[in-house]
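S.K.: mind looking at a prediction? Sequence and model below.
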Amino acid sequence: MHVLIAPDRFAGADTDSTDSTTSTDFTGADGTRRIGAALVAGWLRGATHDTVDLCPLSDGGPGFAGLLAQACGWAPPDADGVLGVAGARTAYIDSAVALAASSQDGSAPVAAQIERAIAAGATRIVVGLGTPTDLPGLPDAGAGLLAALGVRGLGARGLGGEAPRPDGLGEVLDRLRGIDLVAATATDIPLLGLHGASAGAADAGASTREAAQQREREIGRVADALWQARERARAASPSAGLLALAPAQAVMVTPRARDLTALPGAGAGGGLGFALALLGARLLPGATVYAQVVGLTARAQSADLVITAREDLDGASFHGSGVEQAALAASGYGIACVALAERSMMNRRELAAVGLSASYPLRPDGAGSQRAESVEARAGAVAERVARSWSPSWSGAAPGPS
């Protein structure tokens, strides 16, 4: 039997390993890699006759470029989180790498990644964006990025002090002419509102409610000022700001600033989604973008069974996840998809409704918060048991739980 093993991001494994020699990886890819390796090893212990295709998944958040390189067999991204594909003019950017190294500059370091990709000759740039909390501190609506790209009147982060008066946006749009920008967003939250970037940062404990409300007012002013600047740039050059818009965006007639702030994914990366949309980027679900690049559907078609894994499995976290993409790929060919999860809160009916045939817990019953055994060890042990249940032990037998 041929098994596709496609683990989603498993950040918990980054710190749970009992191997103290394992290097720390702040990009978020290391945990997924280790879980994937553990699942493969466990599966082959339980079903030595099977063949396995390992395809780690990502939703566009931390680890995006590194996992993409592994899944496609490409050379790894550079130290700045920029992945260039040999023979192609597409660059993939892991914004979390730049943001993790920045504590005071907001989203500004992502500009250097984009500039690096352009300098390398990329004509299509895909930027992976995580959740609002991937940006240290509070969201800045991409003001730091825009200032670093050359938009004046924003200051270092474009927030606080006097009302922003951005200038130079037209020149930045001219420089990006001919560049197809794509934002692969790990979340579909908007920039503003009760479910926006500032509120999300407060919900995650990154700030107080009062600080989040103040930041909401600040980025609201910045967003409005930037929209007006883009309108002025478009009036001076009708093609400016429409260079890479998705068809649905390109047909909008004189949209207001809130049309961009309300886009799904505008709040991703602390508001980087909004800034990239302002520059003409398409905001797309990161898990979908990733699945298309790695050829997940074709890989599922070649498999007899799909195994996926995730830390938390529930209705809310399932949407927009790599696990969702694995289930969709499997269901398209009538293939069973089995999920392994640290914490699963979906019953059998809910699992069936989203295309999952079964789920297995990685945490033993009654284990509570105890983590004496590493996540990798538990993942390997569970994969071995699942393999013995689902993998036929004789030629021609159909896969399924015994």
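M.R.: Everything's here; your move. Numbering: from 1, shown residues only.
S.K.: for the rest of this, base every contact and every neighbour count on C-alpha atoms.
M.R.: Fine.
S.K.: the helices in the stretch 201-350 of the chain, which residues?
M.R.: Taking DSSP state H, counting those that start in this stretch to define them, one finds helices in the stretch 201-350 of the chain at 209-236, 247-250, 257-261, 268-278, 286-294, 296-301, 315-318, 322-331, 348-353.
S.K.: got the angle between the longest one and helix 268-278?
M.R.: With axes from the mean of the first three to the mean of the last three CA atoms, to 10 degrees applied, the angle from helix 209-236 to helix 268-278 works out at 10 degrees.
S.K.: what is helix 209-236 packed up against?
M.R.: In this structure, helix 209-236 packs against helix 169-175, helix 197-203, helix 257-261, with contacts taken as 3 or more CA pairs under 8 Å, 6 or more residues apart in numbering; DSSP states H and E.
S.K.: quick one: buried residues of it?
M.R.: Under the neighbour-count criterion of 16 or more other CA atoms under 10 Å, helix 209-236 has 212-213, 215-216, 218-234 buried.
S.K.: now the third one
M.R.: Applying a neighbour-count criterion of 16+ other CA under 10 Å, the buried positions in helix 257-261 are 257, 260-261.
S.K.: what's that helix packed up against?
M.R.: helix 209-236, helix 268-278.
S.K.: of all these, which one is nearest residue 54?
M.R.: Closest to residue 54 of those is helix 268-278 (CA to CA; 27.9 Å).
S.K.: what sits up against that closest one?
M.R.: Identification of contacts with helix 268-278 by CA atoms under 8 Å, 6 or more residues apart in numbering yields 95, 107, 129-135, 138-143, 145-146, 181, 183, 185-191, 197-198, 227, 230, 241, 260-261, 263, 265-267, 283.
S.K.: try 6 Å this time
M.R.: Residues from elsewhere that reach helix 268-278, judged by CA atoms under 6 Å, 6 or more residues apart in numbering: 129-132, 134-135, 139, 141-142, 187, 191, 197, 265-267.
S.K.: can you map out the strands along this protein?
M.R.: Ranges of strands in the chain, per DSSP state E, are 2-7, 51-54, 82-84, 90-94, 124-129, 180-185, 282-285, 305-313, 337-344, 358-361.
S.K.: next up, a second structure to put side by side with the first:
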Amino acid sequence: MTGTSRVVVAIDSFKGSIGAADAARSIAAGWHAVDPEAAVELRPMADGGEGTLEAFAAAVPGARRMPVEVIGPAGTAVAASWLLLPAGHGGAAGTVGVVELASTSGIELLGARRRGLDADTSGFGQAIAAALDAGVDRLVLGIGSSSSTDGGIGMLRALGARVTDATGHEVAPGVRGLSAIADVDLSALRPLPAGGAVVLSDVSNPLLGERGAAAVFGPQKGLEPAGVADAEAGLARWSASVPDGASLAATPGAGAAGGTGFGLLAWGARLTPGAREVAELIGLAEAVAEAELVITGEGSFDGQSAAGKVPAFVAELAARAGAPAALVAGRIAADADTAAFAASVSLTERAGSAAASLAEPARWLHEAGAMLAQRQRRDGAASSNAP
């Protein structure tokens, strides 16, 4: 290879192991250990879940963290933040506020505990309100990693909605309050910013039914079978109390984050596949257009990863730009299709076991970066020596 290598690292988080920004930095450090002169551009990716703020903060010059204290899923104060992006990113004429449910109402905030009946999305709504108070022109809302199945009621309350029982009192937070809903008043709900609100999610589940928020995701949030049934009935009651609720409940993505997708639709927000929107806001297409290699990946690459996940999206973007893509994943399942990638690295295989890979993700990501740099160097040397 001649000249300076140009590499873009556009990798998702390795959930429960390492965030996207740190993963990208580890790969870049490994590459530079082999090729110190390379221009390695970091564009950490996200799909709306944990790590969304980190991805934007690492990729967008001038992004500012804005501290905010909210009520978390345990009902106690949580020190969180939202991200202020300067004007001009993703085609936005004004400033953009990025708010992440994971860091305000997310399941990771509970540790090993689960509060399936009581956790709600109040903190997420409080952070959104803080961004609105700051005068942002547009909102980008990541709704992965939710701890609750409240249909977004806590969030909407923080934005001015009233959800009351037969006595006129506010219903209890979380699933416990759903069955008591008698009246919903959205008249004092804060308006969307001028540029609207876009919701990042890779979940297409509706609000109700066998693919709905309660049935599919409720057990992950600590609901026993009886609690799942209560949540399903309560979410049906909630959707019937909202204007055009039946149509909104059937919208793909309404069941995301315990029904928070539904609550955001009721507010007037727009749901969109997370990877595509994040890529636009961080200028990924422009970076990829100049790259000789694009490195992407996620924690577990399997047969479902081709359906809107970050690696498949990035590989498609690279192919359109005429650049090869390489895959780095914590594990690559037997049913995974890696045909779109010029090279692939499984950290589990390199480390010898999943446990070893999870214990030291930065180390093995560093090694993966070095391996790919060595491969690129060999390929370049072979090309230059060809007759």
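M.R.: Yep, that arrived. These numbers come from a predicted model, not from an experiment.
S.K.: returning to what we had before: got a markdown table for the strands of structure 1, with distance to residue 164 of structure 1 and mean neighbour count too?
M.R.: Listed next are the strands of structure 1 as a markdown table, based on distance: least, CA to CA, whole Å; neighbours: other CA atoms under 10 Å:
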| stretch | distance to residue 164 of structure 1 | mean neighbour count |
| --- | --- | --- |
| strand 2-7 | 44 | 25 |
| strand 51-54 | 48 | 17 |
| strand 82-84 | 31 | 25 |
| strand 90-94 | 28 | 27 |
| strand 124-129 | 25 | 28 |
| strand 180-185 | 25 | 26 |
| strand 282-285 | 25 | 23 |
| strand 305-313 | 41 | 25 |
| strand 337-344 | 45 | 22 |
| strand 358-361 | 51 | 19 |
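S.K.: would JSON lines of those with distance to residue 298 of structure 1 be doable?
M.R.: Listed next are these as JSON lines, based on distance: least, CA to CA, whole Å:
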{"stretch": "strand 2-7", "distance to residue 298 of structure 1": "11"}
{"stretch": "strand 51-54", "distance to residue 298 of structure 1": "12"}
{"stretch": "strand 82-84", "distance to residue 298 of structure 1": "23"}
{"stretch": "strand 90-94", "distance to residue 298 of structure 1": "21"}
{"stretch": "strand 124-129", "distance to residue 298 of structure 1": "22"}
{"stretch": "strand 180-185", "distance to residue 298 of structure 1": "21"}
{"stretch": "strand 282-285", "distance to residue 298 of structure 1": "19"}
{"stretch": "strand 305-313", "distance to residue 298 of structure 1": "12"}
{"stretch": "strand 337-344", "distance to residue 298 of structure 1": "15"}
{"stretch": "strand 358-361", "distance to residue 298 of structure 1": "22"}
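S.K.: nearest to residue 202 of structure 1, of the ones you listed?
M.R.: Per CA to CA, nearest to residue 202 of structure 1 of the strands of structure 1: strand 124-129, 18.6 Å.
S.K.: mean shift of the closest one relative to structure 2?
M.R.: Taken over the aligned residues, the distance from strand 124-129 of structure 1 to structure 2 averages 1.0 Å (mean CA distance after the TM-score superposition for structure 1).
S.K.: structure 2: matching residues for that strand?
M.R.: With TM-score structural alignment applied, strand 124-129 of structure 1 matches the range 138-143 in structure 2.
S.K.: any chance of the helices and strands packed on helix 257-261 of structure 1 in a markdown table, plus distance to residue 79 of structure 1?
M.R.: Shown next, in a markdown table, are those (distance: least, CA to CA, whole Å):
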| stretch | distance to residue 79 of structure 1 |
| --- | --- |
| helix 209-236 | 31 |
| helix 268-278 | 20 |
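S.K.: centroid residue for structure 1?
M.R.: residue 60 (1.7 Å; CA atoms, centre = their mean).
S.K.: just checking, what residue in structure 2 corresponds to it?
M.R.: Match for residue 60 of structure 1 (TM-score structural alignment): residue 48.
S.K.: gap between its match and residue 79 of structure 2?
M.R.: Distance, residue 48 of structure 2 to residue 79 of structure 2, by CA to CA, to the nearest Å: 20 Å.
S.K.: if I look at the residue nearest to the centre of structure 1, how far off is residue 330 of structure 1?
M.R.: Residue 60 of structure 1 is 21 Å from residue 330 of structure 1, by CA to CA.
S.K.: also residue 377 of structure 1?
M.R.: For residue 377 of structure 1, the distance to residue 330 of structure 1 - CA to CA - is 26 Å.
S.K.: again, but for residue 302 of structure 1
M.R.: 10 Å.
S.K.: those two: who's more crowded?
M.R.: residue 330 (28 against 14; other CA atoms under 10 Å).
S.K.: on that earlier part again, contacts only, for the match of residue 60 of structure 1.
M.R.: Contact analysis of residue 48 of structure 2 by CA under 6 Å, 6+ apart lists 142-144, 200-201, 274.
S.K.: so which of the helices and strands packed on helix 257-261 of structure 1 gets nearest residue 368 of structure 1?
M.R.: helix 209-236 (30.4 Å).
S.K.: how far off centre is stretch 365-382 of structure 2?
M.R.: With CA atoms, centre = their mean, to the nearest Å as the basis, stretch 365-382 of structure 2 stands 29 Å off its chain's centre.
S.K.: same deal with stretch 259-274 of structure 2?
M.R.: For stretch 259-274 of structure 2 - counting by CA atoms, centre = their mean - the centre lies 14 Å from the chain centre.
S.K.: which bit of structure 1 covers that stretch?
M.R.: Matched against structure 1 by TM-score structural alignment, stretch 259-274 of structure 2 falls on residues 271-286.
S.K.: what is the end-to-end distance of the matching stretch?
M.R.: First residue to last in stretch 271-286 of structure 1 (CA to CA) measures 15 Å.
S.K.: which ones are touching residue 300 of structure 1?
M.R.: Applying CA under 6 Å, 6+ apart, we find residue 300 of structure 1 in contact with 329-330.
S.K.: aligned counterpart of it in structure 2, please.
M.R.: Under TM-score structural alignment, residue 300 of structure 1 pairs with residue 288 in structure 2.
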